[in-house]
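*Asks:* What follows is a predicted protein model with its sequence.
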Amino acid sequence: MKNKINQIEGIVVSKKANYLFVDIDTNHLSTNILEDLDIEVSSRLLCTQRSRLAYSESFVSVGDRVLVEAISFSKATGVVCKIFPRSSFFERPPVANITNIFVLISLDQPRFDYDQASRFLLTAENTRQKVSLILTKKDLITQNLLNQYLDRLNQWGYNPYPISVKTGDGVQKLKNTLTNSKIGVFCGPSGAGKSSLLNYLLPYASIPVGDLSKKLSRGKHTTRNVELFQLTNNSLIADTPGFNRPEIDIDPKELAFLFPEIRQQIHTNRCKFRDCLHLGEPGCALDKKFERYSNYKQFLKLMINRRRQYQAG
């Protein structure tokens, strides 16, 4: 063989047990190399990772840009030897280099839960990436009720995408936004319709979709692993395992910035003190007459108590 490929860059699209599935860009391989290989080159390699990465606590996650060596195109295998620096990281579930978070909440079956939606939105906002709210199963409620939800969520600072994969209503508008994201993440409670939406967008993916639990009236877990799916050449989307009450662990001083309705006020009217927690301190500029202020105080108390327990222990 005249040309030997020692290393090539790729992106981790799936992780199962101790194996990584890495997509590489075969367009970067020269014509001469492809001819010398004399085989059909797969763009996806099954990889392990060098033990030194684990020893250095450099754990590979889905979404990571990596360097692959010891490549066998005949077996479609390789070994990840390097992880490139991350631009962002979503901890639960772990996804690297995300640019957009899409929070999916169903309007019915299971019924929309404002507290649950707020928790997911706060977790998403904590990534400091662009957050969008998707309201699924709009075909199950009346337009009047949908308008009430939209008006309330607009006051939270969000402009939701109401959709129905059953009728296709609203999906094209959402798709335009999805394809403008480099690596987007679907998150939300089980049964919200994350896998159903991906199947609508990518019929070839055949992602398992679960039924609602009749006993609990909420979704069953069907997505077991994080996986990236390609929407366009420049856009990937991750389906993630559903979880019903995401844990929130945020610095109390940063919590206010995770509420768009508070964030907007802070940018317009500065408080007297930079460390103001907006609990009635002198010179606090926050107008507290908005729906989620009690929600903010509840989470703030939780975060403060958690920090105290951590410092004491």
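*Replies:* Sure thing, it's come through.

*Asks:* For the rest of this, base every contact and every neighbour count on C-alpha atoms.
*Replies:* Fine.

*Asks:* longest helix of the chain?
*Replies:* In the chain, with assignment by DSSP state H, the single longest helix is helix 293-312.

*Asks:* buried stuff in that helix?
*Replies:* When burial is assessed from 16 or more other C-alpha atoms under 10 Å, helix 293-312 yields the following buried residues: 293, 296, 297, 299, 300, 303, 306, 307.

*Asks:* what does it rub up against?
*Replies:* Helix 293-312 is contacted from outside by 249, 250, 251, 252, 255, 256, 279, using C-alpha atoms under 8 Å, 6 or more residues apart in numbering.

*Asks:* Of those, keep whichever come out buried.
*Replies:* Buried members of the contacts of helix 293-312, scored by 16+ other C-alpha under 10 Å, are 250, 252, 255, 256.

*Asks:* For this protein, just list every one of the helices.
*Replies:* With DSSP H as the criterion, the chain has helices at 31-37, 51-55, 114-125, 143-155, 171-178, 194-201, 260-268, 293-312.

*Asks:* Could you report the neighbour count for residue 184?
*Replies:* 27 (other C-alpha atoms under 10 Å).

*Asks:* Can you give me the end-to-end span of stretch 166-180?
*Replies:* Chord length of stretch 166-180, first to last residue, is 24 Å (C-alpha to C-alpha, to the nearest Å).

*Asks:* If you count neighbours, what's buried in it?
*Replies:* Across stretch 166-180, burial judged by 16+ other C-alpha under 10 Å covers 170, 171, 174, 178, 179, 180.

*Asks:* and the comparison structure, right after this:
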Amino acid sequence: MQEGIITKGVGGLYEVKTDNKTYQCRARGLFRKKKITPLVGDRVKIDEIQDDNGYIIEIMNRSTELIRPPVANVNQAIIVFAIKKPMPNFWLLDRFLILAEKENLDVVICINKVDLDSSEEIEKINKIYEKAGYKIINTSCKKDLGINELRNVLQNKISVFSGPSGVGKSTLLNMIQPNLQLKTGDVSKKTSRGKHTTRHTELMELENGGWVLDTPGFSSLELSFIEEDELELYFNEIHDLSEHCKFRGCKHNKEPKCAVKEAVEKNEISKFRYENYLLFLNELKDNRRY
């Protein structure tokens, strides 16, 4: 019996890296009976090894489990979006931040392709998310900006790289460690969206210590795993002001004398962050009706 980590899973076949080598493994039927699916990032025990093949017989306890992308034991999320080509989708960014916050992950927001826009616009976005409590790294692969800083935050972490297609996740990882040789693609001129180049989730070991997961781009994220009353916990700047609202349990929507709404009017809280909060709040209310 040997212990290892699942680095890739395609069609029911899993690559498990041990201290000595990588094995191709299948999961025992008992996992199907228990409705447990092995995930990339799982620490596992394998047995019945013949040549380079074996069976997963045990999945060790997970410290974290993400739904989308489906990975285990990640402790840091690098959320990547481009300042242009494609244009940033803050609605999607805020949804992923909620998922990362729910799993208690360390979060780094990477604003890529900063060579394509003015420094004023980039600084405006930096301030909004820094005020919300997030670390921001501005990067440009063409100008080799921010790559060393990004490389440093990956050290000794298991990090998931995620974000919409076309924002440059694979290109960034190739800059960080060229021998990864990940496929990259351009943004479609017709749709202004990225073309999918990452087809599956794969865990890759870094030379300076740590692991990264390059994941397929995503376009939606369900919020059904949280309650209405929880939502403000995942908007740090809103939660920090909530204690100053007149009414306990204020949802910061239609209630009078709401400190959050007053802060939005004074431009102390980002208007689009607040609008996203309201969109998500209404979505959660609608979900509870069915």
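*Replies:* Happy to help now that I have it. This structure is a prediction, so every number in the text was calculated from the model and none was measured.

*Asks:* what's the TM-score here?
*Replies:* The TM-score (TM-score structural alignment, normalised by the length of the second structure) is 0.89; 282 aligned residues with a C-alpha RMSD of 2.2 Å.

*Asks:* May I see the helices of the first structure arranged in TSV, with distance to residue 217 of the first structure as well?
*Replies:* Below are the helices of the first structure laid out as TSV (distance: least, C-alpha to C-alpha, whole Å):
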stretch	distance to residue 217 of the first structure
helix 31-37	54
helix 51-55	41
helix 114-125	15
helix 143-155	20
helix 171-178	25
helix 194-201	17
helix 260-268	30
helix 293-312	25
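
*Asks:* and of the ones you listed, who's closest to residue 285 of the first structure?
*Replies:* Each of the helices of the first structure was checked against residue 285 of the first structure via C-alpha to C-alpha, and the shortest separation belongs to helix 260-268, namely 7.6 Å.

*Asks:* name the helices or strands packed onto that closest one?
*Replies:* Helix 260-268 of the first structure is packed against no helix or strand, with contacts defined by 3 or more C-alpha pairs under 8 Å, 6 or more residues apart in numbering; DSSP states H and E.

*Asks:* go again using 10 Å as the cut-off
*Replies:* Where contact means 3 or more C-alpha pairs under 10 Å, 6 or more residues apart in numbering; DSSP states H and E, helix 260-268 of the first structure is packed against helix 143-155, helix 293-312.

*Asks:* Let me have those helices in a markdown table, adding distance to residue 270 of the first structure as columns.
*Replies:* Conversion of these to a markdown table gives the following (distance: least, C-alpha to C-alpha, whole Å):
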| stretch | distance to residue 270 of the first structure |
| --- | --- |
| helix 143-155 | 21 |
| helix 293-312 | 18 |
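
*Asks:* Looking at the ones you listed, spot the one closest to residue 72 of the first structure.
*Replies:* With C-alpha to C-alpha as the criterion, residue 72 of the first structure lies closest to helix 293-312 of these, at 48.4 Å.

*Asks:* How far does that closest one sit from its chain's centre?
*Replies:* 25 Å (C-alpha atoms, centre = their mean, to the nearest Å).

*Asks:* Let me know the angle separating that helix from helix 260-268.
*Replies:* On the basis of axes from the mean of the first three to the mean of the last three C-alpha atoms, to 10 degrees, helix 293-312 of the first structure is oriented at 80 degrees to helix 260-268.

*Asks:* what's the matching range in the first structure for stretch 138-150 of the second structure?
*Replies:* Residues 162-174 of the first structure are the counterpart of stretch 138-150 of the second structure, counting by TM-score structural alignment.

*Asks:* Let me see the residues that make contact with that stretch.
*Replies:* By C-alpha atoms under 10 Å, 6 or more residues apart in numbering, the residues outside stretch 162-174 of the first structure that reach it are 104-107, 132-140, 146, 149-150, 160-161, 178, 193, 196-201.

*Asks:* again, only using 8 Å
*Replies:* Defining contact as C-alpha under 8 Å, 6+ apart, one finds that stretch 162-174 of the first structure is touched by 134, 135, 136, 137, 138, 139, 161, 196, 197, 200.

*Asks:* what does the second one align to in the second structure?
*Replies:* In the second structure, residue 135 of the first structure lines up with residue 111, judged by TM-score structural alignment.

*Asks:* close enough to count as contact, that match and residue 136?
*Replies:* Yes. The pair formed by residue 111 of the second structure and residue 136 meets the contact definition of C-alpha atoms under 8 Å, at 7.3 Å.

*Asks:* more crowded one of the two?
*Replies:* A side-by-side neighbour count of residue 111 of the second structure and residue 136, using other C-alpha under 10 Å, places residue 111 first with 24 against 19.

*Asks:* Contacts only, for the closest residue to residue 259 of the second structure other than its chain neighbours.
*Replies:* Using C-alpha to C-alpha, 6 or more residues apart in numbering and skipping the chain neighbours, the partner closest in space to residue 259 of the second structure is residue 245 (4.8 Å). The neighbourhood of residue 245 of the second structure, defined by C-alpha under 8 Å, 6+ apart, consists of 257, 258, 259, 260.

*Asks:* Just to check, residue 162 of the second structure is in contact with residue 212?
*Replies:* No. Between residue 162 of the second structure and residue 212 there is no contact under C-alpha under 8 Å: 10.4 Å.

*Asks:* Residues that sit against both of the two, list them.
*Replies:* Here residue 162 of the second structure and residue 212 have no joint contacts, going by C-alpha under 8 Å, 6+ apart.

*Asks:* related to what we said a few turns ago, need the contacts of helix 293-312 of the first structure in JSON lines with distance to residue 61 of the first structure, can you?
*Replies:* As requested, the contacts of helix 293-312 of the first structure are arranged in JSON lines below (distance: C-alpha to C-alpha, whole Å):
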{"residue": "249", "distance to residue 61 of the first structure": "21"}
{"residue": "250", "distance to residue 61 of the first structure": "22"}
{"residue": "251", "distance to residue 61 of the first structure": "25"}
{"residue": "252", "distance to residue 61 of the first structure": "28"}
{"residue": "255", "distance to residue 61 of the first structure": "27"}
{"residue": "256", "distance to residue 61 of the first structure": "29"}
{"residue": "279", "distance to residue 61 of the first structure": "39"}
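
*Asks:* Sort out for me which of the residues you listed are in strands.
*Replies:* Cross-referencing the contacts of helix 293-312 of the first structure with the strands (criterion: DSSP state E) gives no overlap at all.

*Asks:* thinking again about what came up before, which one of the helices of the first structure lies closest to residue 77 of the first structure?
*Replies:* The minimum distance between residue 77 of the first structure and these falls on helix 31-37, with 14.5 Å, by C-alpha to C-alpha.
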